[in-house]
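Enquirer: Got a predicted model here, sequence first, then my questions.
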Amino acid sequence: MNDAPIGLLFSILGGLLILSAFFSSSETAMMSLNRYRLDHLKKNHRGARKAHKLLMRPDRLIGIILIGNNLTHILCSAIATVIAIRLYGDAGIFFGTLLLTLVVLIFAEVTPKTVAALHPEGIAFFSSHILRPLLIVFYPFVWLVNQLSNGLLRIFGINPDKSRDDSLSKDELRTVVGISSEKTPEHENMLINILDLEEITVNDIMVPRNEIVGLNLDDDTGILLDIIINCGYTRVPIYRGDINHIEGFLHMKNVSRLLRAGGEGFTQKALKRFAREPYFVPKNTPLNKQLLNFRLDRRRIGLVVDEYGEIEGLVTLEDILEEIVGNFTTNKAEDEKLGIVKLKHNIFEIDGSETIRDINKRANWDLPTGGPKTLSGVVLEHLENIPDGNVSLELESYRIETIELSDKSVSKLQVKKLLIKNKHETDNES
């Protein structure tokens, strides 16, 4: 090497720096790959498939990269020393070392790794075509290095054979949805609502028992026909005397058949004959589970029952879908029909029977949902009695005033969200 031309030595040194830059960029690119995007791309991209195979054994991948990088660094150091001695004698060794360190850092480490971090896929997929054959050629050496390294890890209580867990939790999935590209707010909300289904039970979204519209077979046909005409529902429960004595669900298309057959065919007995057997849902069933149950049982409506078998409400497939896509009707008239009327900014007049979840959705509030399901229930729990007259109370950051009372509950309330002053403003006032 001492007799080799200086130009040849510089050429070899430049080639080694390029190799070092390749190994450095390959390491950063491989470790920066998005594993989920890689799983998607490997179906149609040869480089992605090779990169995926290399990442299945990260110890071998890192081994071949570091072996190549260290060999190039050692050879660079040796050749740079020869060049420095031949040009400047023994004094050139010190300055050659400083210059080589600077060149390696800039051209073989920082710059290629920065580029690889910015464009990991292109560099990783290209590198995989070279690293794979190198791993095969140098496999015995890589295997020996890995055995020694893994043995050292085991001494310190680290299991090198433990597979990497790339699964995402629900909260992590929510974050991924929030930062994903090419989405609209509506799509993002739908995806997040799907993730939240398992935290919501049918008890949270059901129609309460006192609001269920049904057909009492003990009534005469005139009353039943009037209910059918004005109810506006596709399916209604039929019962005798009390909703707990349920007979089944009646589809309105069957009522049309009875009416077309003539008035004499419209009887309580005929209604029961055309009804489908009742379907019951435990009140604590999560919505994601109930959605699957509706599909498996080919049902669209069910009665919610408690642990004693008492009917507490009614839930439909549409109710669950609205938790995902939002309300199908969102105009002002529908909001007033629901009993949630906006008076002015952050002030609403609300029926006591409205659920906390509906109020939070309509007003974009965060009233507590861990206790009673309705606003009336929240107020009565806080007061611990039924007030004799209208009262006002503050619950967290909300001021609630009762407007109408009944013997058993609070019928109507006015709720205002208070502006929370920060600590600095509070201290100045005091």
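Expert: Arrived safely.

Enquirer: Only C-alpha atoms from now on, for both contacts and neighbour counts.
Expert: OK.

Enquirer: secondary structure element for the closest residue to S128 other than its chain neighbours?
Expert: Spatial nearest neighbour of S128, excluding adjacent residues (CA to CA, 6 or more residues apart in numbering): A51 at 5.4 Å. Per DSSP states H and E, A51 falls inside helix 46-55.

Enquirer: list the contacts for L55?
Expert: L55 makes contacts with 30, 61, as judged by CA atoms under 8 Å, 6 or more residues apart in numbering.

Enquirer: Tell me the spacing between it and D39.
Expert: As judged by CA to CA, to the nearest Å, L55 and D39 stand 12 Å apart.

Enquirer: now M31
Expert: Using CA to CA, M31 is found at 15 Å from D39.

Enquirer: and if you look at G377?
Expert: Using CA to CA, G377 is found at 49 Å from D39.

Enquirer: Please say which of those two ends up with more neighbours.
Expert: Neighbour tally, G377 and D39, criterion other CA atoms under 10 Å: the higher count belongs to G377, 19 against 12.

Enquirer: That one sits in which helix or strand?
Expert: Per DSSP H and E: helix 375-383 holds G377.

Enquirer: before we move on, what about S411?
Expert: For S411, the host element (DSSP H and E) is strand 410-417.

Enquirer: how about the helices in the stretch 51-200 of the chain?
Expert: For the stretch 51-200 of the chain, the helices defined by DSSP state H, counting those that start in this stretch cover 58-88, 92-103, 111-118, 120-137, 139-155, 170-179, 185-196.

Enquirer: mind listing what the most centrally placed residue in the chain touches?
Expert: In the chain, the residue lying closest to the centroid (CA atoms, centre = their mean) is R174, at 3.0 Å. R174 is in contact with 192, 195, counting by CA under 8 Å, 6+ apart.

Enquirer: Tell me the spacing between it and N390.
Expert: With CA to CA as the criterion, R174 and N390 are 43 Å apart.

Enquirer: Quick check: chain neighbours aside, which residue is closest to I420?
Expert: Nearest residue to I420, sequence neighbours excluded (CA to CA, 6+ apart): S397, at 7.0 Å.

Enquirer: Tell me how many other residues crowd that neighbour.
Expert: When neighbours are defined as other CA under 10 Å, S397 has 13 of them.

Enquirer: In contact with it, which residues?
Expert: 417-420.

Enquirer: out of those residues, who has the most neighbours?
Expert: Most neighbours among the contacts of S397, by other CA under 10 Å: K417, with 20 neighbours.

Enquirer: Comparison target, given below:
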Amino acid sequence: MEDISTSALFIILGVLILMSAYFSSSETGIMSINRIRLRHLEKENHRGAKRVSNLLNRPDRLIGLILIGNNLVNIAAAQVATIIGLRLYGDMGIAVATFGLTLVVLIFAEVTPKTLAALYPEKVAFPSSVILKVLLKVLFPLVVATNWITNGMLRLVGITPQEIEEHSLSKEELKTVVNESSAMLPSNHQNMLTSILDLDHVTVEDIMIPRSEINAIDINDEWKDIARQLTNAQHTRVLLYRDQIDDAVGFIHARDALRLLTKEQFDKPSLLRAVREIYYVPENTSLNTQLIKFQEAKERIGLVVDEYGDIQGLVTLEDILEEVVGDFTTTQTRAPSEDVNMQRDGSVMVDGSVNVRDLNKEMSWDLPTEGPKTLSGLIVEHLEDIPDAPLGLTISGYKMEVIEIKENMIKMVKISSNTN
């Protein structure tokens, strides 16, 4: 380079630094790009997304290409800077060139371009992929040779670069993505999406109406009492049974009952002929599975049974949908707010029969939901005994006071805010 002027060497050095900045920004931009968005753009036939996705199919080759190019450029820049330093400062030029080039490369070829690429990965990755694709073809033999050596070293420690980790999201990660999308999704849409993701973790036992709260009609009652109950029925489907819930006969649709009531000769036999067959649901069935089963069987209501076939409660299609979209205007159970009363001192008076999951939703609490389904059951399990009122205790950081007990059941509990 003795025949090249110093000014020309400065120009060459500047070009080499720009090339180094290109390789640095390309590496950061492509590696920082959102893989989910990349797949979306690829499905929409975005050319840049397709090029980047193709390069990322073999990240070992991509990284090898970028590092080969970056190292060649940086070594050449170091040689040029040394020559410039020797011409301008003599023997001191080597030290000046070393420190000066390090500072310039760090600022203009590393930190600045990489920061820019991290902030705008798509704007950097898509255009740079055009050049990288060409360079990969040109330097392919060198890249393959380099990868062959490095991949061999990786195999020695049990790593196979061809086994690319799939960038699929787990349910919890997807929930995080949804919760962080507040700028694009309304809060109610976020809640619906996260509720759908939780359907596999919730069983029909968690949301069913307990057998003690099922509104049903005893077919062995006086006929006038049966007719009156049918007339005043609050639900579209009413359960009929003989003497006790376990001897369930079937469901009668309110529409069919009203049609029969208009006839002059309406009696128990005609009512029983109009009864529809009972659909049974295992108590440990997940809501996601049960939703599909309701759809396949074209059913909207079912009786929940345990492993012995005993009836434990009742679940409806509406109950499952409410887990996703929230409460409807009508429901077969009382809304949690009817069982929860705020006190002036900040504490809350809660009915012992309230569902723990509903209470957590209502108050944004985090009481345990793995065991008993009701607050009364949760307290009894915690104490391993039926308590006497009044009694104070703490569960998961929530201070509770049992206020009222009736018929071996906790009727009223006073709960203070979480102390954690």
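Expert: Looks like it arrived, so ask away. Small disclaimer: the values here were computed from a predicted structure and weren't measured.

Enquirer: Can you pull the TM-score for these?
Expert: Overlay of the two chains. TM-score (TM-score structural alignment, normalised by the length of structure 2): 0.91; 415 aligned residues with a CA RMSD of 2.5 Å.

Enquirer: that older thread, roughly how far is the helix or strand just after the strand holding S411 of structure 1 from the heart of the chain?
Expert: Tracing the chain past strand 410-417 of structure 1, the next element assigned as helix or strand by DSSP H and E is helix 423-429. Counting by CA atoms, centre = their mean, to the nearest Å, helix 423-429 of structure 1 is centred 38 Å from the centre of its parent chain.

Enquirer: can you give me the strands for the stretch 151-300 of structure 1?
Expert: Along the stretch 151-300 of structure 1, counting by DSSP state E, counting those that start in this stretch, strands occupy 207-208, 215-216, 235-240, 242-251, 280-282.

Enquirer: Out of those, which is closest to K170 of structure 1?
Expert: Closest of those to K170 of structure 1 is strand 280-282, at 24.7 Å (criterion: CA to CA).

Enquirer: Quick one: list the elements packing against that closest one.
Expert: Here strand 280-282 of structure 1 touches strand 301-305, going by 3 or more CA pairs under 8 Å, 6 or more residues apart in numbering; DSSP states H and E.

Enquirer: check the fit of the strand it packs on onto structure 2 and give the mean distance.
Expert: With mean CA distance after the TM-score superposition for structure 1, strand 301-305 of structure 1 departs from structure 2 by a mean of 0.4 Å once superposed.

Enquirer: Could you find the counterpart of S187 of structure 2 in structure 1?
Expert: By TM-score structural alignment, S187 of structure 2 lines up with P185 in structure 1.

Enquirer: Relative to F348 of structure 1, how far out is V379 of structure 1?
Expert: V379 of structure 1 sits 15 Å away from F348 of structure 1, going by CA to CA.

Enquirer: again but with T402 of structure 1, I slipped
Expert: Using CA to CA, T402 of structure 1 is found at 12 Å from F348 of structure 1.

Enquirer: Quick check: neighbours shared by these two?
Expert: The contact sets of T402 of structure 1 and F348 overlap at Q414 (CA under 8 Å, 6+ apart).

Enquirer: Can you show me the helices along the stretch 201-350 of structure 2?
Expert: For the stretch 201-350 of structure 2, applying DSSP H, counting those that start in this stretch gives helices covering 204-207, 223-231, 254-261, 268-273, 287-297, 317-325.

Enquirer: contact partners of the fourth one?
Expert: Applying CA under 8 Å, 6+ apart, the external contacts of helix 268-273 of structure 2 come out as 219, 223, 257, 260.

Enquirer: Tell me the residue in structure 1 aligned with G371 of structure 2.
Expert: G371 of structure 2 maps onto G371 in structure 1, by TM-score structural alignment.

Enquirer: OK, contacts around that match?
Expert: V378.

Enquirer: In three-state terms, label it for me.
Expert: Under DSSP: H, G, I helix; E, B strand; the rest coil, the three-state class of G371 of structure 1 is coil.

Enquirer: Mean distance of the helix holding A51 of structure 1 to its aligned residues in structure 2, please.
Expert: Taken over the aligned residues, the distance from helix 46-55 of structure 1 to structure 2 averages 0.8 Å (mean CA distance after the TM-score superposition for structure 1).

Enquirer: Report the angle between that helix and helix 120-137.
Expert: Taking axes from the mean of the first three to the mean of the last three CA atoms, to 10 degrees, helix 46-55 of structure 1 and helix 120-137 form an angle of 60 degrees between their directions.

Enquirer: thinking again about what came up before, distance of the residue nearest to the centre of structure 1 from L321 of structure 1?
Expert: Distance, R174 of structure 1 to L321 of structure 1, using CA to CA: 19 Å.

Enquirer: what do you get for S24 of structure 1?
Expert: With CA to CA as the criterion, S24 of structure 1 and L321 of structure 1 are 51 Å apart.

Enquirer: same thing with A116 of structure 1?
Expert: In this view, A116 of structure 1 and L321 of structure 1 are 44 Å apart by CA to CA.

Enquirer: With neighbour numbers in mind, choose between these two.
Expert: In this view A116 of structure 1 and L321 are compared by other CA under 10 Å, and A116 has more residues nearby, 25 against 17.

Enquirer: Matching the more buried one against structure 2, which residue comes up?
Expert: Matched across to structure 2, A116 of structure 1 falls on A117, judged by TM-score structural alignment.

Enquirer: For that match, give me its contacts.
Expert: Counting by CA under 8 Å, 6+ apart, A117 of structure 2 has contacts 25-26, 28-29, 32, 123-125.

Enquirer: could you redo the last one with a cut-off of 7 Å?
Expert: A117 of structure 2 makes contact with 25, 28-29, 124, according to CA atoms under 7 Å, 6 or more residues apart in numbering.

Enquirer: With that, I have no additional questions.
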